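*Asks:* Sequence isn't available, so here's the structure alone:
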């Protein structure tokens, strides 16, 4: 009798442990991310991730979304588009994530789209402003930032307005670089100007020995340099070493404190376009909220990249909340497409079945004394 009782007790305990394990597993919302945590975009990407984690940790600390905590499943693609595509497959097919989040790089994000479309999975907040993700509409991509084309156009407009007309464009020889170039050319057309030269550069290993002479040979007053943070930083250093004082402008993909560190002594005066409000403007509601969460973790400052991750995660959390308990891929998609006027804190996100553009905000900043100034 005692043996029977002991056996029953063991079985009951085992069943209870299994039930608790099942409950623990089910009480999580898996969100996937493939991005270059290492490689040429690691600095801004990891800053964006830290901003996103502020929102996710805050939501989980309050018990999660409808009682379920968010768990991020991150895989490094080292900024390699082929790896990004394969990682997306693994996250969707094997890890069974509900949504993907905060990819990095235009070709990388494009490599993910076939898997998004095959399984009906939303990608929220890709950290790229490539027009190919906006028009024509990508059914499963939900942008949370302005386009590179609007940034590049604004940059040209600014340079021409201050009297700089001999402008050289250096762009990565990939879909990102060509997209930014298209925006710049729109700016030139509107200003009735033409670039002094257009130089295509290898995405990861540009030949600065051939690029810099083309810039100096054109007697450039300004250079629009479209590329990854480490690539642009090394290019600026090579340009300065050649004796050129040309004004350098780059896009918001390099709006991070990591980029400033990569530039080192060459950082002063570099202009970086921005797609979120001034991170030092604490009266701005989104900035105020982000800074409060950051300070609670011992972080004293924000960067534009931190704000981008923060904004994307706010949209993610809101979509999960609207999707209701036990969110599915389909419920998350439906929640996003009905998110018409979601206030991030001074900026509104607008989605519909016809538009997944999110926010339309572009500004300029200049690096001075190791910080972005506006």
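*Replies:* Cool, the structure landed. Bear in mind that the values here come from a model prediction, so they are computed numbers and not experimental data.
*Asks:* Every contact and neighbour count from this point should use C-alpha atoms.
*Replies:* Noted.
*Asks:* Check whether residue 40 sits in a helix, strand or coil.
*Replies:* coil (DSSP: H, G, I helix; E, B strand; the rest coil).
*Asks:* Give me the neighbour count for the closest residue to it other than its chain neighbours.
*Replies:* Spatial nearest neighbour of residue 40, excluding adjacent residues (Cα to Cα, 6 or more residues apart in numbering): residue 230 at 5.4 Å. For residue 230, the count of nearby residues is 22 (other Cα atoms under 10 Å).
*Asks:* Helix or strand for the residue lying closest to residue 63 once chain neighbours are set aside, just tell me which one.
*Replies:* Nearest non-adjacent residue to residue 63, counting by Cα to Cα, 6+ apart: residue 69, 6.6 Å away. Using DSSP states H and E, residue 69 maps to strand 69-76.
*Asks:* Pull the residues that contact that strand.
*Replies:* By Cα atoms under 8 Å, 6 or more residues apart in numbering, the residues outside strand 69-76 that reach it are 27-38, 56, 59-60, 63-64, 87, 91.
*Asks:* Structure two is appended below for comparative analysis:
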């Protein structure tokens, strides 16, 4: 970033990346981010880091927030929950941040939550599981749609296709385990029966045995994969190799071009719920979200040379909600910022319209999700009511 220098701290399992403003223009509002920039969840953390850097630079170039510059302090936890907790402690005790936008995975987020709650510093998570904001915690918020919402959106689509019996194959990581339980819980409300269950670990490189069991299970009409990272790409490739004859659904945890690249042609035909960001250019001009997602997509791609992903969009939403809240609070007191975040209404982000409240620290409803299908290695929108 222009005019900023970097210090690199080597840790046992992670790299800490910290951005400092020059002494002559020292930032006055310190915000933190603990992200999985490297490691198995780098597809989540890397676009988030790039997004935060791009927009902090833009905000400062435009005069900052309430006349004060932002100072962004980023640590890379490498996807390790213990490292995340260590860096969260550093942000709170040494860096004296006023708020945090970060937490790439459910596991790292859950490890950091008690620290921010105890310190009474707002924490806007970028991870997916509903357990982050349910039950509601005073200082914890999140920007992505929840795993429960993903289940509901998938089951809506299954119901439209008259498919009522599914098999689930789920990762054993924090997100996969949480989404698995959420799908089981909401399935009866949609008239869906989960007729078979399989699991896979984060280091598994072949899911053929589990998928063979699913293929041979009588009565199964569709398959839902609850997971993120490389696991769903392996599931998708094995699925096509075995010629499983049922529709395959993935979660919003794979909503990036990287999933398509990893899965290859096997990804064609896969459906998943995701934000409008992935299909920004093909949204109708009448769509109220189009300009927001189109502007973010263009900015990210021009600045980085990389395809946009929903995970960078979560960071954009978190940062902009935070900046708007600081402006409305007229203060950098963490407690006043917290109150302003909770009072966010009508914020149009890449994930949808956000309306938070004391009982809802995410603020999205199911209309914020789009059902997408991958065709010719690209995203397409499944028409409302389409089969």
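*Replies:* That came through, no problem. A quick note: this is a predicted structure, and the numbers were derived from the prediction, not measured.
*Asks:* coming back round to it: you'd agree the residue nearest to residue 40 of structure 1 is up against residue 41?
*Replies:* Yes. Counting by Cα atoms under 8 Å, residue 230 of structure 1 does reach residue 41; the two are 7.1 Å apart.
*Asks:* quick one: the helices in the stretch 201-350 of structure 2?
*Replies:* Secondary structure of the stretch 201-350 of structure 2, counting by DSSP state H, counting those that start in this stretch: helices at 208-215, 231-241, 257-263, 290-304, 310-329, 334-342.
*Asks:* Which elements pack onto the fourth one?
*Replies:* Helix 290-304 of structure 2 is packed against helix 42-61, with contacts defined by 3 or more Cα pairs under 8 Å, 6 or more residues apart in numbering; DSSP states H and E.
*Asks:* I'd like the distance from the helix it packs on to the chain centre, please.
*Replies:* 14 Å (Cα atoms, centre = their mean, to the nearest Å).
*Asks:* That one - contacts with which helices or strands?
*Replies:* Checked by 3+ Cα pairs under 8 Å, 6+ apart, helix 42-61 of structure 2 has strand 29-35, strand 70-76, helix 290-304, helix 310-329 packed alongside it.
*Asks:* if I look at the residue nearest to the spatial centre of structure 1, how far off is residue 314 of structure 1?
*Replies:* For structure 1, the residue nearest the mean C-alpha position is residue 127 (2.1 Å; Cα atoms, centre = their mean). As judged by Cα to Cα, to the nearest Å, residue 127 of structure 1 and residue 314 of structure 1 stand 14 Å apart.
*Asks:* swap in residue 352 of structure 1?
*Replies:* For residue 352 of structure 1, the distance to residue 314 of structure 1 - Cα to Cα - is 18 Å.
*Asks:* cool, residue 306 of structure 1 as well?
*Replies:* With Cα to Cα as the criterion, residue 306 of structure 1 and residue 314 of structure 1 are 12 Å apart.
*Asks:* do residue 13 of structure 1 as well
*Replies:* 41 Å.
*Asks:* who's more crowded, these two?
*Replies:* residue 314 (23 against 12).
*Asks:* Next, count neighbours for the residue nearest to residue 63 of structure 1.
*Replies:* 21.
*Asks:* what's the answer for residue 347 of structure 1, then?
*Replies:* By other Cα under 10 Å, 19 other residues sit near residue 347 of structure 1.
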